[in-house]
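Novice: Got a sequence here, can you build the structure:
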Amino acid sequence: MSHAEDHEGTRRDFLYYATGGAAAVAGAAAVWPLVNQ
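Specialist: Reported below is the predicted structural model:
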């Protein structure tokens, strides 16, 4: 595995984690008004 391929894998992992985190925050923000009645 070359250094460029390893870097691309790391970047892809970061994008997956960032997207998952943003989805979790958006989901919590959408559910919060229903919970906080």
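Novice: contacts, neighbours, all on C-alpha from now
Specialist: Will do.
Novice: Next one: Ala23 relative to His3, how far apart?
Specialist: According to CA to CA, to the nearest Å, Ala23 stands 30 Å off from His3.
Novice: Could you also give me the structure for this second sequence? I'd like to compare it with the first:
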Amino acid sequence: MSFLLSTIDQIDEVKFVDTLLIYRVFGFSDWIR
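Specialist: As a prediction, the model looks like this:
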């Protein structure tokens, strides 16, 4: 059970990092324009 919870935590962290990355990419492209 704890293994499943830790896996869910890791997925949440990856999603959070992905969101930050997408936000930076879009912000950077807006800055170029």
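Novice: between Ala23 and His3 of the first structure, which one's more packed in?
Specialist: Between Ala23 of the first structure and His3, counted using other CA atoms under 10 Å, Ala23 has the larger neighbour count: 12 against 8.
Novice: which element is the counterpart of the more buried one in the second structure on?
Specialist: The alignment partner of Ala23 of the first structure in the second structure, by TM-score structural alignment, is Thr19. Counting by DSSP states H and E, the element that carries Thr19 of the second structure is helix 2-32.
Novice: Next, the buried residues of that helix.
Specialist: Residues of helix 2-32 of the second structure include none that count as buried (16 or more other CA atoms under 10 Å).
Novice: Superposed on the first structure, what's the mean shift for that helix?
Specialist: Once the two models are superposed, helix 2-32 of the second structure sits on average 0.7 Å from its counterpart in the first structure (mean CA distance after the TM-score superposition for the first structure).
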